[in-house]
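Chemist: Predicted coordinates and the sequence they were generated for:
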Amino acid sequence: MPSRSLRVCPALVALAAAAFAVAPHAHAAPAAPAARTAQAAQAAQNPYERGPAPTEQSVRAERGPFAISQVSVSRLAVSGFGGGTIYYPTSTAEGTFGAVAIAPGYTASQSSMAWYGPRLASQGFVIFTIDTITTGDQPDSRGRQLLAALDYLTQRSSVRSRVDASRLGVMGHSMGGGGSLEATVSRPSLQAAIPLTPWNLDKTWPEVRVPTLIIGAENDSIAPVSSHSEPFYASLPSTLDKAYLELNGASHFAPNVSDTTIARFSISWLKRFIDNDTRYEQFLCPPPRVSTEISEYRDTCPHSG
């Protein structure tokens, strides 16, 4: 913006100078306690907020505000799933972090989901992209493996002290997405789920109690939205915090490559429900309109969770 000149009234300047001469420190004393009180009130309202206030640019960014590192977990060192890679913020100066386990799809490995690791972890989460025991494991098995991975992450992993075990979520692609729905039924204490172009023979999920964002793809020929994502979403309880995002013109494999639309809604959903960070509500409610990125979006706004 062009700079604007500021006109100053001489009389006001004189009045201010006179007031300062009488009480030179009176203006400064109340400010610091007031600021501390506001900060304390905000922290008390939500102690799980991590990172600066978000913007449209920040949720679209390739990397968030947190520096991250990663550690590999051998399948030989774990049971109940096939090992994987943990991505985590390097500093815990702001406290511990919520965590998310992410499962790949049928015949795929963790490498197909690797881009979520740094992108989500740098926003203030511990992210565990996992391998399954076999690449042919079905959704119910993948659901159990996601939970086994979260248990390892919070109880035995080298980064367990960085994780808040009460704030956990699951994601997954295809059969891994179907597995994330299975995991929510088995463990309703989860805080968030994001099935990505999910596939499951079970089409109805009225028992789910976990805030769920389902991401479908308009041109999915493997798990068509008409027989998977849409009925999954419709069957979730009407009282649940839930959303359905359909990627415009996308295929079943859209979640396997870095995608800004998937990332910004995933970040916003995880922040809103794992961190209870209402600063991210603006990116979910009111629901976004149909665009070149989104062919359909449904939501139960406003969210209550």
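Modeler: Structure's in. What do you need? Residues are numbered from 1 along each chain as shown.

Chemist: Please make it C-alpha for all contacts and neighbour counts, starting now.
Modeler: Fine.

Chemist: Quickly note the distance from L146 to D220.
Modeler: 24 Å (Cα to Cα, to the nearest Å).

Chemist: Show me which of those two is the more surrounded one.
Modeler: Counted by other Cα atoms under 10 Å, L146 and D220 do not tie: L146 has more neighbours, with 31 against 19.

Chemist: Quick check: which element contains G172?
Modeler: Using DSSP states H and E, G172 sits within strand 163-173.

Chemist: ok, then the element right after that strand?
Modeler: helix 175-186.

Chemist: relative orientation of the following helix or strand past that following helix and strand 163-173 in degrees?
Modeler: The element immediately downstream of helix 175-186 (helix or strand, assigned by DSSP H and E) is strand 192-196. Between strand 192-196 and strand 163-173, the angle comes out at 20 degrees (axes from the mean of the first three to the mean of the last three Cα atoms, to 10 degrees).

Chemist: Following the chain past strand 192-196, name the next helix or strand.
Modeler: Defined by DSSP H and E, the subsequent element after strand 192-196 is strand 212-217.

Chemist: which stretches of this structure form helices?
Modeler: Taking DSSP state H to define them, one finds helices in the chain at 10-22, 31-45, 56-60, 116-121, 139-155, 175-186, 229-235, 260-274.

Chemist: so how far is the second one off the chain centroid?
Modeler: Between the mean C-alpha location of helix 31-45 and the chain-wide mean there is a distance of 27 Å, by Cα atoms, centre = their mean, to the nearest Å.

Chemist: so how many other residues sit close to S174?
Modeler: Applying other Cα under 10 Å, I find that S174 has 27 neighbouring residues.

Chemist: Distance of the nearest residue to it once chain neighbours are set aside relative to R50?
Modeler: The shortest distance from S174 to any non-neighbouring residue, by Cα to Cα, 6 or more residues apart in numbering, is to P198 (4.1 Å). P198 sits 29 Å away from R50, going by Cα to Cα.

Chemist: Those two - which one has more neighbours?
Modeler: P198 (31 against 21).

Chemist: surely the more buried one meets M175?
Modeler: Yes. With contact defined as Cα atoms under 8 Å, P198 reaches M175; the gap is 6.0 Å.

Chemist: How about the contacts made by I133?
Modeler: For I133, the contact set (Cα atoms under 8 Å, 6 or more residues apart in numbering) comprises G80, F81, G82.

Chemist: Just confirm the first one contacts A148, I think it does.
Modeler: Which is G80. Yes. Assessed by Cα under 8 Å, G80 is found in contact with A148 at 5.6 Å.

Chemist: how about stretch 246-265: buried residues?
Modeler: 246-248, 250-256, 262-265 (16 or more other Cα atoms under 10 Å).

Chemist: now swap in stretch 182-194 and tell me
Modeler: E182, A183, T184, V185, S186, L190, Q191, A192, A193, I194.

Chemist: Out of those, give me the two with the largest separation.
Modeler: S186 and I194 (15.4 Å; Cα to Cα).

Chemist: L147 is in contact with T184, isn't it?
Modeler: No. Judged on Cα under 8 Å, L147 makes no contact with T184 at a distance of 9.3 Å.

Chemist: next up, a second structure to put side by side with the first:
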Amino acid sequence: MQATPQSSTPAPGNGPARHRRRSRGPILGALASAAALAGLATMLTGGANAAENPYERGPAPTEASVTATRGTYAVSETRVPRFSVSGFGGGTIYYPTSTDDGTFGAVAISPGYTARQSSIAWLGPRLASQGFVVFTIDTNTTSDQPASRGDQLLAALDYLTKTSSVRSRVDGTRLGVMGHSMGGGGTLEAAKDRPSLKAAIPLTAWNLDKNWPEIRTPTLIVGADGDTVASVRSHSEPFYESLPSSLDRAYLELNNAHHLTPNMSNTTIAKYSISWLKRFIDNDTRYERFLCPLPRPSLSIAEYRGTCPHTA
């Protein structure tokens, strides 16, 4: 743009002053027009980007926002008694209080063997405050095996989207599952049984089935380097390796962690769970930067493997 006015403006002494002054008019006008067009293009591009993904919720993420104990949404909760549902053992729904942003994606979370929803309750408000409806469930019995827990996760999602008091806040086409230990094994079962799920996150998962080539849901498997109950060598790593190579998948191994680490508030689990759910339930590519390039080993990460860039 600068070369044009320099070449078209007469040099000093090459003509009457009035000619030089007159020549600036078209140039300045052209510059003004170009600036206006650039501004219009910027506005149109921004509008187009917003229109491309109507599911984005909340401001652009930062390192501080994905590691914070609470996101930008105020959160409400409602208890679902065991006797009021069938197919699972009740639970607690956490959801953004405001309805200004329309509907939200949702995730159901199962506890592990012998555990109740209180063991995973910290994930409820933490994820909901980032713009999700979150259902932490109790299982029918605390000894239910992974296949049963998978069925119960799906029953909980069906209740959440069709019957619950917050069903109008949930986008039933954008759902995910999470779970700890046998609940993590149930997460794999649910993803296998319902390919329409958008995201799955098994946490230090336990399952006798080590092969999951049927799964079509983007899956983040979280293991712990010090897990002696569901060691990564016999559980999380085989789970990850058995997933289709074409799938959006990742393996996060927590450093200096153990089987019960997901039962306590954990910044690393939260950061990558939020990013995975945002990226695949909300299709929010603003969170891609926390997943790709692959995170490097650190004080909190023993190992991270995965597919990058993501295709979904």
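Modeler: Nice, thanks for sending it over. Predicted model only: the values in this text are computed from it and were never measured.

Chemist: TM-score for these two?
Modeler: For these two chains in superposition, a TM-score of 0.90 is obtained (TM-score structural alignment, normalised by the length of structure 1); 285 aligned residues with a Cα RMSD of 1.8 Å.

Chemist: before we move on, back to that, and the buried residues of stretch 246-265 of structure 1, which of them are in strands?
Modeler: Among the buried residues of stretch 246-265 of structure 1, the members falling in strands (DSSP state E) are E246, L247.

Chemist: and which of the buried residues of stretch 246-265 of structure 1 is nearest to E296 of structure 1?
Modeler: For the buried residues of stretch 246-265 of structure 1, the nearest to E296 of structure 1 is E246 (5.1 Å; Cα to Cα).

Chemist: The closest one and L181 of structure 1: what is the separation?
Modeler: Shown here: E246 of structure 1 relative to L181 of structure 1, a distance of 17 Å by Cα to Cα.

Chemist: How about S295 of structure 1?
Modeler: For S295 of structure 1, the distance to L181 of structure 1 - Cα to Cα - is 23 Å.

Chemist: more crowded one of these two?
Modeler: L181 (31 against 17).

Chemist: Counterpart of that one over in structure 2?
Modeler: Residue correspondence to structure 2 (TM-score structural alignment): L181 of structure 1 is matched to L188.

Chemist: Settle this for me: that match is touching A199, isn't it.
Modeler: No. Assessed by Cα under 8 Å, L188 of structure 2 is found out of contact with A199, at 10.5 Å.

Chemist: For the residue nearest the centre of structure 1, which non-adjacent residue is closest in space?
Modeler: The centroid of structure 1 falls nearest to L270 when counting by Cα atoms, centre = their mean (2.3 Å). In space, and not counting its chain neighbours, L270 of structure 1 is closest to A192: 6.4 Å by Cα to Cα, 6+ apart.

Chemist: My read is that that neighbour contacts V210, right?
Modeler: Yes. With contact defined as Cα under 8 Å, A192 of structure 1 reaches V210; the gap is 5.7 Å.

Chemist: and G112 of structure 2, what does it touch?
Modeler: Per Cα under 8 Å, 6+ apart, neighbours of G112 of structure 2: T142, G179, H180, S181, M182, G183, G184.

Chemist: no no, Q110 of structure 1
Modeler: Shown in contact with Q110 of structure 1 (Cα under 8 Å, 6+ apart): G84, T85, A103, P104, T129, I130, D131.

Chemist: Format those as JSON lines; extra columns: distance to Q45 of structure 1.
Modeler: Shown next, in JSON lines, are the contacts of Q110 of structure 1 (distance: Cα to Cα, whole Å):
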{"residue": "G84", "distance to Q45 of structure 1": "35"}
{"residue": "T85", "distance to Q45 of structure 1": "33"}
{"residue": "A103", "distance to Q45 of structure 1": "33"}
{"residue": "P104", "distance to Q45 of structure 1": "36"}
{"residue": "T129", "distance to Q45 of structure 1": "31"}
{"residue": "I130", "distance to Q45 of structure 1": "34"}
{"residue": "D131", "distance to Q45 of structure 1": "37"}
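
Chemist: Highest neighbour count among these?
Modeler: A103 leads those on contacts (other Cα under 10 Å) with 36 neighbours.

Chemist: And that one, how far from S304 of structure 1?
Modeler: 28 Å.

Chemist: what does F280 of structure 2 align to in structure 1?
Modeler: Match for F280 of structure 2 (TM-score structural alignment): F273.

Chemist: Then H259 of structure 2?
Modeler: So, by TM-score structural alignment, H259 of structure 2 is matched to H252.

Chemist: What separation do you get for the closest residue to that match other than its chain neighbours and L153 of structure 1?
Modeler: Distances taken as Cα to Cα, 6+ apart place D220 nearest to H252 of structure 1, at 4.5 Å, with adjacent residues excluded. For D220 of structure 1, the distance to L153 of structure 1 (Cα to Cα) stands at 33 Å.

Chemist: residues in contact with T103 of structure 2?
Modeler: S168, R169, V170, D171.

Chemist: of all those residues, which comes closest to A106 of structure 2?
Modeler: V170 (6.5 Å).

Chemist: Wait, the closest one touches V107, no?
Modeler: No. Look at V170 of structure 2 against V107 with Cα under 8 Å: they stay out of range, at 10.0 Å.

Chemist: who's more crowded, these two?
Modeler: Ranked by neighbour count (other Cα under 10 Å), V170 of structure 2 and V107 place V107 first, with 31 against 23.

Chemist: Can you find the partner of that one in structure 1?
Modeler: Under TM-score structural alignment, V107 of structure 2 pairs with V100 in structure 1.

Chemist: Its match and L168 touch, don't they?
Modeler: Yes. Between V100 of structure 1 and L168 there is a contact at 5.7 Å, judged by Cα under 8 Å.

Chemist: okay, and the common contacts of these two?
Modeler: With Cα under 8 Å, 6+ apart as the test, V100 of structure 1 and L168 both reach L150.

Chemist: give the contact list for D144 of structure 2.
Modeler: Per Cα under 8 Å, 6+ apart, neighbours of D144 of structure 2: Y113.

Chemist: Residue in structure 1 paired with it?
Modeler: Checking TM-score structural alignment: D144 of structure 2 goes with D137.

Chemist: same thing with H235 of structure 2?
Modeler: Match for H235 of structure 2 (TM-score structural alignment): H228.

Chemist: residues touching its match, list them.
Modeler: Listed by Cα under 8 Å, 6+ apart, the contact partners of H228 of structure 1 are P198, W199, N200, K203.

Chemist: what does the last one align to in structure 2?
Modeler: Right, K203 of structure 1. Matched across to structure 2, K203 of structure 1 falls on K210, judged by TM-score structural alignment.

Chemist: Would you format the helices of structure 1 as TSV with distance to L284 of structure 1 included?
Modeler: Listed next are the helices of structure 1 as TSV, based on distance: least, Cα to Cα, whole Å:
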stretch	distance to L284 of structure 1
helix 10-22	46
helix 31-45	21
helix 56-60	11
helix 116-121	17
helix 139-155	26
helix 175-186	21
helix 229-235	16
helix 260-274	7
